[in-house]
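Engineer: after the sequence you'll find the predicted model.
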Amino acid sequence: MDDFELLQQLFGDKLIQAEEGGYGRPQLILQEEDYYSICIRNVPENVVAIKTDSFPDLRHFFHCSSNVGQCKRADFVVISNDKKLIFIELSTTKKQTKEVEQQLQGAQCVIEYCRSIGEKFYQCDSFLKDYNPYFVSIYNIGVDKKTSKVY
């Protein structure tokens, strides 16, 4: 079973799939609650995303420290068939670098957990292995739109 088949089996309809966008090209829409979304246009065909924010709240399991940040997670991980993992943190304001790093590291832990599930329960030792990680923080999004006049 390839990585994308196993991802589909693990996440089902929670897996964010690319959809047809403008000019018939695939796009990925990452929706953050009801607040805002971003659209990544012209993505390769086999691209999916996981909303790592929806992973169960670890504060019910660990004693969480804001200094350590072990219970934080970035918002999304985009997974492409060319062996790339793109960890994305979205924010309406600019955050401290340390906090963003903790969130991105937390999302890496979610992927490590998924890898472990693939190995232990699906006997898929190569699941999500040898992927290159990339880290993205997008902030100052979701700004109120104002009507403007064109002169």
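Structural biologist: Yes, it's here.
Engineer: from here on, just use CA atoms for contacts and neighbour counts.
Structural biologist: Fine.
Engineer: ok, the residue nearest the centre of the chain - contacts?
Structural biologist: Averaging the C-alpha coordinates of the chain gives a centre point, and the residue nearest to it by Cα atoms, centre = their mean is residue 76 (1.5 Å). In this structure, residue 76 makes contact with 30, 49-53, 87-89, 107, judged by Cα atoms under 8 Å, 6 or more residues apart in numbering.
Engineer: any chance you could map the helices in the protein?
Structural biologist: For the chain, helices defined by DSSP state H occupy the ranges 3-11, 97-122.
Engineer: ok, and what's touching the shortest one?
Structural biologist: The one in question is helix 3-11. With Cα under 8 Å, 6+ apart as the contact definition, helix 3-11 has outside contacts at 15, 46, 118, 127-128.
Engineer: name the nearest residue to residue 48, sequence neighbours excluded.
Structural biologist: In space, residue 48 comes closest to residue 17 once its chain neighbours are excluded; the distance is 4.9 Å by Cα to Cα, 6 or more residues apart in numbering.
Engineer: and that neighbour, how close does it get to residue 119?
Structural biologist: Residue 17 is 23 Å from residue 119, where distance means Cα to Cα, to the nearest Å.
Engineer: before we go on, here's another structure to hold up against the first:
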Amino acid sequence: MPDIDILNQMIHDSAKVQLSNHYNKMKAELTEPAHPRSSTVIYGVPENTIIIKVDAFSSPDTIFVGSKGECKRADYVIVSNRSGKQIIIYIEMKATKGHLNEIIQQLNGAQCFIAYCREIGKVFWNEPDFMKTYQHRFVSIGHTSIPKRKTRIHRDSGKHDQPEKMLKIDWPHHLQFNHLAGV
């Protein structure tokens, strides 16, 4: 069974962002959970995609102490499988500008959430290679509640395949999926 189908069975609809049609392509509107008026739209999202509101899940702070940020999670995870290009994009949104260390902790927490989903797929769906070959991308989107200015993109080095090397976008306007995915 395809990974996206398993994820769709695994994750509640209330924890997913619905895609909508935009000139024969798909788009998704992401809202900053703590600031409902703070949002951005991603255009060109492949149809074979699931967007998970990771913040919709209860914090594990009843189990973990949280002293290293292990209870934090990014806002969204986009899992896409388009034409054999398997990609997971972890997204943290901030209404203004966030602190770098906290954003890294949130992106790491979302990566742990996906690792947990991967184990569930392996064990309960009996799929030993579930989500094994996906590439990972990390994105921080800031200043989402401020009236849009020219989009500013910061990338320190190469691919944004680690939380510490995240793609930083300020004042997002007309974001494209392919750009976030690094393809």
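Structural biologist: Happy to help now that I have it. Treat the numbers as computed from the prediction; the structure is a model and nothing was measured.
Engineer: quick check: TM-score for this pair?
Structural biologist: Both chains were compared after superposition, and using TM-score structural alignment, normalised by the length of structure 1 their TM-score is 0.87; 142 aligned residues with a Cα RMSD of 1.5 Å.
Engineer: between residue 17 and residue 119 of structure 1, who's got more neighbours?
Structural biologist: For the pair residue 17 of structure 1 and residue 119, the greater number of neighbours falls to residue 17 (20 against 15), based on other Cα atoms under 10 Å.
Engineer: show me what contacts the residue lying closest to residue 80 of structure 1 once chain neighbours are set aside?
Structural biologist: Leaving aside its chain neighbours, residue 80 of structure 1 sits nearest to residue 47 (4.5 Å; criterion: Cα to Cα, 6+ apart). Taking Cα under 8 Å, 6+ apart as the definition of contact, the neighbours of residue 47 of structure 1 are 17-18, 28, 78-81.
Engineer: which of these map to contacts in structure 2?
Structural biologist: Contacts from these that recur in structure 2, judged by both residues aligned by TM-score structural alignment, their matches' Cα atoms under 8 Å, are 78-81.
Engineer: same list, those residues, but as JSON lines with neighbour count and distance to residue 143 of structure 1 please.
Structural biologist: Output for those, formatted as JSON lines (neighbours: other Cα atoms under 10 Å; distance: Cα to Cα, whole Å):
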{"residue": "78", "neighbour count": "20", "distance to residue 143 of structure 1": "24"}
{"residue": "79", "neighbour count": "23", "distance to residue 143 of structure 1": "28"}
{"residue": "80", "neighbour count": "19", "distance to residue 143 of structure 1": "29"}
{"residue": "81", "neighbour count": "14", "distance to residue 143 of structure 1": "33"}
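Engineer: now, which of those sits nearest residue 94 of structure 1?
Structural biologist: residue 78 (21.6 Å; Cα to Cα).
Engineer: and the nearest residue to that closest one once chain neighbours are set aside, how close does it get to residue 100 of structure 1?
Structural biologist: Across the structure, with Cα to Cα, 6+ apart as the measure, the residue nearest residue 78 of structure 1 apart from its sequence neighbours is residue 49 (4.2 Å). Taking Cα to Cα as the measure, residue 49 of structure 1 and residue 100 of structure 1 are separated by 19 Å.
Engineer: do residue 118 of structure 1 as well
Structural biologist: According to Cα to Cα, residue 118 of structure 1 stands 27 Å off from residue 100 of structure 1.
Engineer: now residue 45 of structure 1
Structural biologist: Distance, residue 45 of structure 1 to residue 100 of structure 1, using Cα to Cα: 29 Å.
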